[in-house]
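>>> any chance you can model this:
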Amino acid sequence: MCGGWVGVAETRRTRVGRPPPAHHDCGSITARPGRQTVRAVFRHLGAVPADLLDHLYRESCCVRGGAPDHRLSLSKRHGYARRRLEYGRVARRRASRDSVIQHPYVVVAPAETLHVEAWPGDGRPIALVPGLFGAAFTFRKVLPLLAAQGFRPIVIEPLGTGFSSRPPKADYSLAAQSRRLAAVIDSLGSGPVLVLAHSLGAAIAFRLALDRPDLVRGIVSLEGGPTEEATTPGFRSAMRFVPWIKLLGGINLIRRKIRGMLLDSSGDRSWVTDGVVLGYTLGEARDFDATLRTLLAMSRAREPAKLTPRLGDITCPVTLVVGTAPHDGDVSPQEVALMNHALVSFAVDSEPGAGHYLQEERPAAVVSAVERLAERVPPR
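Modelled structure (predicted):
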């Protein structure tokens, strides 16, 4: 999913005075006075780390008494959370202390640290791999449902995403990302695992299953095909305009573009709220300069080998879940046919009316797909 960043570059060509698109209206976060912003964020910011909610409540006190045109600087006030220790089930509710996330960071190489949210317990381990956008936050609805069904979720944010580190000279190829996932699973002693991957995360999961079949018992791909590169030609072209992004609004510009991308990628758009947009960009806002450098590095990454000719070597069962509503970022019929022909054990589930972010629109259906896959996996 690179549409959000392509849209950022296109902003440079927008004429001054042109009315904004419908989904960028004055209801956006940055167009509200501070007090209204805080209320909007708290109203919609469900299931985020409790320590981050505490931080937001403390920062909200700074808004009182401001001038009528006061603006809450989201990039400064909300962008520096260092750790995400607990999940809250709903807005304004704290998670219980028995759900403390373990192993918040795992060092896989010098300057390469992955943010990991591993739930406690002895349930069936399942590694969750987000795509380019959303990081661990995108799975907040799915995690408690998986735990309730006897799974032990382990969310691994790939290098350069979420709260993982962003070294500018690292190898951001999908092959390198899969090796880092293997290093995390090895370090936690959790393998073999089921893998639930969204979008680009599925391309990483496929490579992990090829290179380390001993670590992967099965894969549920949420709208993710056998992508050959981490970025699209449009994404790489958009990176020419990176120097303009900060001049045109920085992180607030990114948030507006991410909002538009999420809306265009959805069947049911009701989940795209101010709080969600904030959650999807927290890691990027923490060090915006590093985020831009990382995106440039991703656009230059090259894969050491093609994935498509090797799909037949993936022996674990794979389930692809797709949404049927017209939306951006879908898996093409050609990719579905390719997987059906090449993979040893392959199934397709479809969710009527859903879009690209199935974990947001249909979390219960996602968990059901995981349970069905688990039934197809031979016992250890």
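
>>> switch to C-alpha atoms for all contacts and neighbour counts from now on
Noted.

>>> now do the SS call for Leu196.
strand (DSSP: H, G, I helix; E, B strand; the rest coil).

>>> in the stretch 51-200 of the chain, which spans are helices?
Secondary structure of the stretch 51-200 of the chain (DSSP state H, counting those that start in this stretch): helices located at 74-77, 142-148, 174-188, 200-211.

>>> which of those is buried the deepest?
The highest average neighbour count among these, using mean count of other Cα atoms under 10 Å, belongs to helix 200-211 at a mean of 26.

>>> chain center to it: distance?
15 Å (Cα atoms, centre = their mean, to the nearest Å).

>>> what ranges does the stretch 101-250 of the chain have for its strands?
For the stretch 101-250 of the chain, the strands defined by DSSP state E, counting those that start in this stretch cover 105-109, 112-118, 124-129, 151-156, 193-198, 216-222.

>>> shouldn't Leu132 be in contact with Leu200?
Yes. Checked against Cα atoms under 8 Å, the pair Leu132 and Leu200 is within contact range at 6.5 Å.

>>> with distance to Gly355 added, can I get the helices of the stretch 51-200 of the chain in CSV?
Putting the helices of the stretch 51-200 of the chain into CSV (distance: least, Cα to Cα, whole Å) gives the following:
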stretch, distance to Gly355
helix 74-77, 28
helix 142-148, 16
helix 174-188, 24
helix 200-211, 15
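
>>> next, the structure of the following sequence, for comparison with the previous one:
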Amino acid sequence: MGAGEAKRPLAVRMGASALRGFIALVLFILVLLLILRGLAAWREGEAMAPAGTSYFATPAGRVAARVAGPADGIPVVLVHGTAAWSGFWSEVADHLAQRGWRVIAIDLPPFGWSDRDPSARYDRVTQAERLSAILGVLGKPAVVVGHSFGAGAVTELGLRHPEQVRGLVLVDAALGELDPKTEAPVAKVMRAEPVAQLATSAIVTNPNALEPFLRSLIERKEQAHRWIPVLREPMLRAGSTSAYAAWLPNLFTKQDGALSRRSASVGAIKVPVALIWGDADTVTPLPQGKRIEALTRARSLTILPGVGHIPHIEDPAAFQAALDQSLKTVTKEKE
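A predicted model of the protein is given here:
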């Protein structure tokens, strides 16, 4: 310590030391995040869509899908949640196809094998219009099943295009805060591209973080491991981290002009609704499901015991039975 520094008051010296320590910590974190972003780019390549992938043309780009079941069956469209894709519905799709439904499990952009939008139009309204374009190709009303964040676009579709929807099945739906007074601060932060890129590469497309992240969403932790290869498969496409980062602000936004963010609009929905919910869901807890049940005058709310936020991978048999009953409920004419 120099003589001049020794003469400075102790509190000042301690404050300067703390500041240097804080700056060093920030620099360390930034370097670590930049390394993670570089590793994410290194992992991504020219991964190919699975054999049998179909594509639907929409005004906002092609949407990839897995199609199964008899061509004359009632269409059931399956819409996944955050960072997932149609592969997460594989067991459900096989189950429904065997029961005579025409199953269309889609990859909601930018996830899966769908086209990434150069203009990053991933808001709930645009996603609903993508779904509407797909239903237009199908040519007849469909039952639409939406899980978690995907349920927002599905509900928006039901509100904007009820003539295309035979019924909705919402699974642990993440509709977010209804009637928000202000925008979420984190949404504003995530609109800064460097922040979103670093957050995505650290958490979403980082293979070392993916399993802990998935385990945090579910109650039956042992089910996470076998689904990690499925979840990662489309993340190996070139540009995945950048595309997911462009989408990320939509996960947190509260104000994007969507009807499904207003309780009065949700309460006026015209299509039949059924709900399926895990009673151990900590992401969208059961009270949220009960509020949606009341608002939509849902025909049923099936509660799955000991199940968290992703019922179709946690307890496939119980979920498939619940889905069978929910599909019957929303397609049955009211007496």
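
>>> TM-score of the superposition?
After superposition, the two chains reach a TM-score (TM-score structural alignment, normalised by the length of structure 2) of 0.74; 290 aligned residues with a Cα RMSD of 3.3 Å.

>>> re the thing from before, the strands of the stretch 101-250 of structure 1 into a markdown table, with extra columns for mean neighbour count and distance to Val6 of structure 1?
What follows is the strands of the stretch 101-250 of structure 1, written out as a markdown table (neighbours: other Cα atoms under 10 Å; distance: least, Cα to Cα, whole Å):
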| stretch | mean neighbour count | distance to Val6 of structure 1 |
| --- | --- | --- |
| strand 105-109 | 16 | 30 |
| strand 112-118 | 23 | 26 |
| strand 124-129 | 25 | 23 |
| strand 151-156 | 26 | 26 |
| strand 193-198 | 26 | 20 |
| strand 216-222 | 27 | 22 |
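
>>> so which of these comes closest to His55 of structure 1?
Checking the strands of the stretch 101-250 of structure 1 against His55 of structure 1 by Cα to Cα gives strand 112-118 as the closest, at 19.3 Å.

>>> which strands and helices sit next to the closest one?
On a contact count with 3 or more Cα pairs under 8 Å, 6 or more residues apart in numbering; DSSP states H and E, strand 112-118 of structure 1 meets strand 105-109, strand 151-156.

>>> turn those into TSV, columns for distance to Cys316 of structure 1.
Converted to TSV, these look like this (distance: least, Cα to Cα, whole Å):
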stretch	distance to Cys316 of structure 1
strand 105-109	25
strand 151-156	18
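
>>> among those strands, which is nearest Gly224 of structure 1?
Closest to Gly224 of structure 1 of those, according to Cα to Cα: strand 151-156, at 16.6 Å.

>>> can you give me how far that closest one is from the chain middle?
14 Å.

>>> that one vs structure 2, mean deviation?
Compared with structure 2 after fitting, strand 151-156 of structure 1 deviates on average by 1.2 Å (mean Cα distance after the TM-score superposition for structure 1).

>>> where in structure 2 does that strand fall?
Using TM-score structural alignment, the residues of structure 2 aligned to strand 151-156 of structure 1 are 101-106.

>>> can you tell me what sits against that stretch?
Applying Cα atoms under 8 Å, 6 or more residues apart in numbering, the contact partners of stretch 101-106 of structure 2 are 63-80, 85-86, 89, 93, 96-97.

>>> buried sites along stretch 307-317 of structure 2?
307-315 (16 or more other Cα atoms under 10 Å).
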